[in-house]
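Engineer: Sequence first, then the predicted structure, then my questions.
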Amino acid sequence: MNSANLSRKERERLMRRQAMLEAARAVFAEKGYANATLEEIAQRAEFGKGTLYNYFPGGKDELFFAVFEEVFAQFQELIDAAFTPAASFREGFEAFVRASFAFFAQHHEVLLLVMRESQRMLLSPEPERAAFFQDQYNRVVQHLSRHIQGAIERNEVKPLPPEAVAHTLIGNLHGIHMHLMLKACQHLPAQRQALIDSEAAAHFLCTLLLEGLLKP
């Protein structure tokens, strides 16, 4: 629903909820799920712990799931915004990669959160936690798969299984993000910093994945 159509009370409630999510995202990124506490999240959001329970009755678990739902929803929006009808598949994919770099540069705590918690959730011994993460990840894969299928139908890319291609592309994007994060933590001479630049990193990833490593 458009926020302009909401009452003042409803808008204020949404703003408070968003403030809680942003505080939770920061605390989870810094401490990890296991070490994060509702008290610290409430303090960061500048609300009482009881107020957090009014918005998220499930406590820390519900907040954690809500944070990841928001992150995955933002990724789906980045995909849909990048693959415009007028763009070729390469143009759309490169635009998506650049947008993801820009997003994580602006929201570094999200990158830390995803890197720290995604594998832990996927491999969790708790079935509901693993199923939640798998469902969210599959939504992103399906979003990208639809654009891959369209490119196959336009004869832009080889007729490979769209979902497998989407998994491969997202997995490699994750790897480049990890590379950039590690490089950013190191003090490197200028000549060794080529891939720290997001534009260069996007071009590198698209060239490697879409054109291959071997010379024609």
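Structural biologist: That came in fine, so what should we check first? Residues are numbered from 1 along each chain as shown.
Engineer: going forward, measure contacts and count neighbours with C-alpha atoms only.
Structural biologist: OK.
Engineer: What distance do you get for T51 to G32?
Structural biologist: T51 is 22 Å from G32, where distance means CA to CA, to the nearest Å.
Engineer: From the chain's centroid, how far away is stretch 9-23?
Structural biologist: Relative to its parent chain, stretch 9-23 has a centroid offset of 21 Å by CA atoms, centre = their mean, to the nearest Å.
Engineer: I'd like to check what contacts that stretch. Which residues are they?
Structural biologist: Contact with stretch 9-23 is made by 3, 41-42, 44-45, 52, 55, 63, 66-67, as judged by CA atoms under 8 Å, 6 or more residues apart in numbering.
Engineer: From what I see, R129 and M121 are in contact.
Structural biologist: Yes. Between R129 and M121 there is a contact under CA atoms under 8 Å: 6.0 Å.
Engineer: Next up, a structure to set beside the first:
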Amino acid sequence: MAERQRGRPRSFDREAALETATLVFWEHGYEATSVADLTRAMGIAAPSLYAAFGNKESLFTEAVQRYGRRYGAFMLRALEEEPTARGAVSRMLREAAREYTEPGRPTGCLTLIAATGGTTASPDVEESLRAVRAANIAAIESRVRADVASGELPPGTDAAALARYSAAVVQGLSQQARDGATREQLEGVAATAMRAWPA
């Protein structure tokens, strides 16, 4: 009797699976998302997930990178494209209000949401998210320092504090979006926040 051939692993679209995983992590956070949740949403078996992405942590790392490229790039684009730090942060806050409330996808920001519920079970994940947030603050601070140097902002401007303030507003917008705030409400917050900037 001939030996039965083993079935070939079911093929799947890796990019589509990664997009699905990104949305699941975005909706539920890292810690609250199980491998079972991921495989169910992605429509694959656990061995396929491990073969394609390594493990949950490495899949999450890829998901954060994908989020940054596809959904979170508006922040760096604003910092790169606007002629002043004030204009860049103003645009960044307005676009955050829109992006964080976009219908048909999770609200808020993945790099902030994923940290809620505690990530202490995975210090590497916690550290990687902290690094992403720190890089955003550093990018804002760099633009502010450049405007102080050029005279666009007053010489006594505390670039580090202004950058942290701006990042804190972004973080607040994310949480408010999770709590059900509308785009219009968040745009109001963004406009109010910009009044704290030095003339």
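Structural biologist: Okay, I see it. What you see is a predicted model, and the numbers here were worked out from it, not measured in a lab.
Engineer: Where does the helix or strand where T51 of the first structure lies end up in the second structure?
Structural biologist: Assigned by DSSP states H and E, T51 of the first structure falls within helix 49-55. Counting by TM-score structural alignment, helix 49-55 of the first structure pairs with residues 46-52 of the second structure.
Engineer: Mind listing what's buried along the matching stretch?
Structural biologist: Under the neighbour-count criterion of 16 or more other CA atoms under 10 Å, stretch 46-52 of the second structure has 48-49 buried.
Engineer: And it against the first structure, how far off on average?
Structural biologist: The superposed stretch 46-52 of the second structure is, by mean CA distance after the TM-score superposition for the first structure, a mean 2.2 Å from where its aligned residues fall in the first structure.
Engineer: Just give me how far that stretch sits from the chain centre.
Structural biologist: Distance of stretch 46-52 of the second structure from the chain centroid (CA atoms, centre = their mean) equals 25 Å.
Engineer: Now check S128 of the second structure against the first structure: what is it aligned to?
Structural biologist: Checking TM-score structural alignment: S128 of the second structure goes with F132.
Engineer: Pull out the buried positions in the helix or strand harbouring R44 of the first structure.
Structural biologist: Using DSSP H and E, R44 of the first structure sits within helix 38-45. Judged by neighbour count (16+ other CA under 10 Å), helix 38-45 of the first structure contains these buried residues: 38, 41-42, 44-45.
Engineer: Also stretch 124-136 of the first structure?
Structural biologist: So for stretch 124-136 of the first structure, counting by 16+ other CA under 10 Å, buried means 129-130, 132-133, 136.
Engineer: Just name the closest of the buried residues of helix 38-45 of the first structure to N172 of the first structure, please.
Structural biologist: I41 (32.5 Å; CA to CA).
Engineer: Do a quick rundown of the helices in the first structure.
Structural biologist: Using DSSP state H, the helices assigned to the first structure run over residues 8-35, 38-45, 49-55, 59-82, 89-106, 108-122, 127-153, 162-184, 198-211.
Engineer: ok so, going back, now, among the buried residues of helix 38-45 of the first structure, which is nearest to F28 of the first structure?
Structural biologist: For those, the closest approach to F28 of the first structure (CA to CA) belongs to I41, at 8.8 Å.
Engineer: on that earlier part again, distance of the match of S128 of the second structure from L180 of the first structure?
Structural biologist: Separation of F132 of the first structure from L180 of the first structure (CA to CA): 28 Å.
Engineer: do L21 of the first structure as well
Structural biologist: Distance from L21 of the first structure to L180 of the first structure, counting by CA to CA: 26 Å.
Engineer: who's more crowded, these two?
Structural biologist: Using other CA atoms under 10 Å as the criterion, L21 of the first structure and L180 rank with L21 on top: 22 against 18.
Engineer: Just tell me what that one corresponds to in the second structure.
Structural biologist: In the second structure, L21 of the first structure lands on L18 (TM-score structural alignment).
Engineer: mind checking how far that match is from V144 of the second structure?
Structural biologist: In terms of CA to CA, L18 of the second structure sits 35 Å off from V144 of the second structure.
Engineer: so what corresponds to R90 of the first structure in the second structure?
Structural biologist: For R90 of the first structure, the residue aligned by TM-score structural alignment is R86.
Engineer: Repeat that for E77 of the first structure.
Structural biologist: Checking TM-score structural alignment: E77 of the first structure goes with A73.
Engineer: burial measure for that match, as a count.
Structural biologist: So A73 of the second structure, with other CA under 10 Å, has 12 neighbours.
Engineer: And for T22 of the second structure?
Structural biologist: T22 of the second structure - counted by other CA under 10 Å - has 23 other residues nearby.
Engineer: Spatially, what comes nearest to it if we skip its sequence neighbours?
Structural biologist: Distances taken as CA to CA, 6 or more residues apart in numbering place A63 nearest to T22 of the second structure, at 4.7 Å, with adjacent residues excluded.
Engineer: ok, so what distance separates that neighbour from L93 of the second structure?
Structural biologist: Distance of A63 of the second structure to L93 of the second structure, given as CA to CA: 23 Å.
Engineer: neighbour count winner among the two?
Structural biologist: Each of A63 of the second structure and L93 has its neighbours counted (other CA under 10 Å); L93 has more, 26 against 22.
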